[in-house]
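Peer 1: sequence and computational prediction follow.
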Amino acid sequence: MKLHVRVLFKHDENDRLIAVNQWNGGIVPRFFLGRTQQGAIWRFHARLPQTLMDELSSLCQEETADPFTEPKHKASYLALLNAHAPDGQVWQGPAYACFQKPALSGQTAAITGENKHLLEGGLEDWLADIPYWQPFMASLEDNKAVAVCASVRTFGGAYEAGVETLAAYRQKGHAAHAVSAWANSLLAQNSLPLYSTSWENKASQAIARKHGFEFYGSDFHIS
């Protein structure tokens, strides 16, 4: 989990969150809580008041080591952060890691600057990411990319997956094809594939389980 949070966010010298760990930025949560069966870790946005961080830390120390349940003090975290700034947005979900190469399936391709035209027809928003999010794999149909899995964040030899499937091609296995190719590419270079999603996204969780990704904890953060 400590590696996972480093993959997700850039930290300052005091282990406080200062930026999303990707080339094009993003919204940094004010509060992050990660839980595994070994315990919990937590991080705060660098701009949070020290008194608020102290209050939140006190509650975090009482958290249960059960990543399958909601945080013990979820309501209190929300109340404290909403008092600081209203309408805090909650995100929570499982986190997985892959240690063995999953079976390859479907027709896939590694996307580079040389074949970026494969993203045309619906996945053009990913074009600017190609130089930064390698390895970058796609599932193909009719010689075009219909699903992608790319390394949206990385730190210390670990890589976080980002996945998208064109609406017309969902529930046909294309995301699974791209994810398996991506994980294989990373494991071949002795890197660690990480995959996280929301508790509501059952299809995404099914992809992780199908390809042997191991559940190791859960994320909870408030922006």
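Peer 2: Here it is on my side, so go on.
Peer 1: from here on, contacts and neighbour counts on C-alpha atoms
Peer 2: OK.
Peer 1: doesn't Ser139 fall inside a strand?
Peer 2: Yes. Ser139: assigned to a strand according to DSSP: H, G, I helix; E, B strand; the rest coil.
Peer 1: how many other residues sit next to it?
Peer 2: Neighbour count of Ser139, defined by other Cα atoms under 10 Å: 27.
Peer 1: in addition, the following structure is provided for comparison:
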Amino acid sequence: MKSELHLMEMHSKVLFKHNEKGKITHINEPPYDIAPRFYIGSTREGNVIKYLDCLNEEDLSILEKVLNENSSVPFVNILQILSKNNQIDDLWIGPAYVFEQVSEVSPRAVKINNSNKQCLLPNFPYTYDELELKEPCYAIIENNIAVSICCSARQTDEASEASVYTLEDFRGKEYGVIVSKAWAADIQSQGRIALYSTSWDNYASQAVARKLKLVHYGTDIHFS
């Protein structure tokens, strides 16, 4: 398996579009909103730090100084620096996981393509509209309608990030686990890394990660 720091670097490239200088510009997912002003991917081996390309030079210089002087993430200092000229509208913190090699896939997970994607329309119209960008996509289908899906939220040539959702009436049946394993196995068969991340307050998503026995390699921190 890749090192934690390498995984986090790959993860940051899946999450955001970068310019030629390595700064982040936009979220790597339609409608391609502007990236957060500052991002830290924290691991036990070190941090992956990304700055928004239009962050002013004064804030950039102060942030770099503060980060160099602290071994842990100095949240209060970062918030003070970034909120000096512009309000912080959102602070995202959550775990980042990687799938180990998937060996078994349930036949209940159906791969979605142009021939059967109509099953997505009732409950997952956005996935239907953007299927080409979100492939591979796997679903549990009941009465010809998808009730649980896992697809690619964001991806690069090296890695892909899972997006999994099960309708409330169908939870508790391991459907999220089934489709996630099928998705991850497909990604791995392409020679790519299957990733999964969520926020600390998304308990349902973290429960799926536990059931999948994913490896927790780091923490995402976004300041927007």
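Peer 2: All right, it came through fine. Because the structure is a prediction, the values reported are computed rather than measured.
Peer 1: right, and Tyr169 of structure 1 touches Val146 too?
Peer 2: Yes. Using Cα atoms under 8 Å, Tyr169 of structure 1 is in contact with Val146, at 6.6 Å.
Peer 1: when the two are compared, which one has more neighbours?
Peer 2: More crowded of Tyr169 of structure 1 and Val146, by other Cα under 10 Å: Val146, with 26 against 13.
Peer 1: ok, that one touching Lys172?
Peer 2: No. The pair Val146 of structure 1 / Lys172 is not scored as a contact, 10.4 Å apart, by Cα under 8 Å.
Peer 1: quick one, what contacts the residue nearest the centre of structure 1?
Peer 2: In structure 1, the C-alpha nearest the mean C-alpha coordinate belongs to Ser196, at 4.2 Å (Cα atoms, centre = their mean). Contacts for Ser196 of structure 1 (Cα atoms under 8 Å, 6 or more residues apart in numbering) come out as 93-96, 160-161.
Peer 1: what do you get if the cut-off is 10 Å, keeping everything else the same?
Peer 2: 4, 92-97, 160-162, 204-205, 208, 215, 217-219 (Cα atoms under 10 Å, 6 or more residues apart in numbering).
Peer 1: hey, where'd the strands end up in structure 1?
Peer 2: 9-11, 17-20, 31-36, 39-44, 90-97, 108-110, 136-141, 144-155, 158-165, 192-196, 214-222 (DSSP state E).
Peer 1: ok, which of these comes nearest Asn184 of structure 1?
Peer 2: strand 192-196 (8.8 Å; Cα to Cα).
Peer 1: any idea how far the closest one is from the middle of the chain?
Peer 2: Here strand 192-196 of structure 1 is found 7 Å from its chain centre; the criterion is Cα atoms, centre = their mean, to the nearest Å.
Peer 1: repeat for stretch 52-61 of structure 1
Peer 2: 25 Å.
Peer 1: do the same with stretch 86-100 of structure 1
Peer 2: For stretch 86-100 of structure 1, the distance from its own C-alpha centre to the chain's C-alpha centre is 7 Å (Cα atoms, centre = their mean).
Peer 1: quick revisit: can you lay out the strands of structure 1 as a markdown table showing distance to Asn184 of structure 1?
Peer 2: Output for those, formatted as a markdown table (distance: least, Cα to Cα, whole Å):
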| stretch | distance to Asn184 of structure 1 |
| --- | --- |
| strand 9-11 | 24 |
| strand 17-20 | 26 |
| strand 31-36 | 25 |
| strand 39-44 | 29 |
| strand 90-97 | 13 |
| strand 108-110 | 11 |
| strand 136-141 | 10 |
| strand 144-155 | 12 |
| strand 158-165 | 12 |
| strand 192-196 | 9 |
| strand 214-222 | 15 |
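Peer 1: quick one: closest of these to Gly121 of structure 1.
Peer 2: strand 144-155 (7.8 Å).
Peer 1: quick one on the thing from earlier: how about the strands of structure 1, which one is nearest Ala83 of structure 1?
Peer 2: Ranked by Cα to Cα, the member of the strands of structure 1 that lies closest to Ala83 of structure 1 is strand 214-222, at 12.9 Å.
Peer 1: show me what counts as buried in the biggest helix by length in structure 1.
Peer 2: Longest helix of structure 1, by residue count under DSSP state H: helix 174-188. Across helix 174-188 of structure 1, burial judged by 16 or more other Cα atoms under 10 Å covers 174-187.
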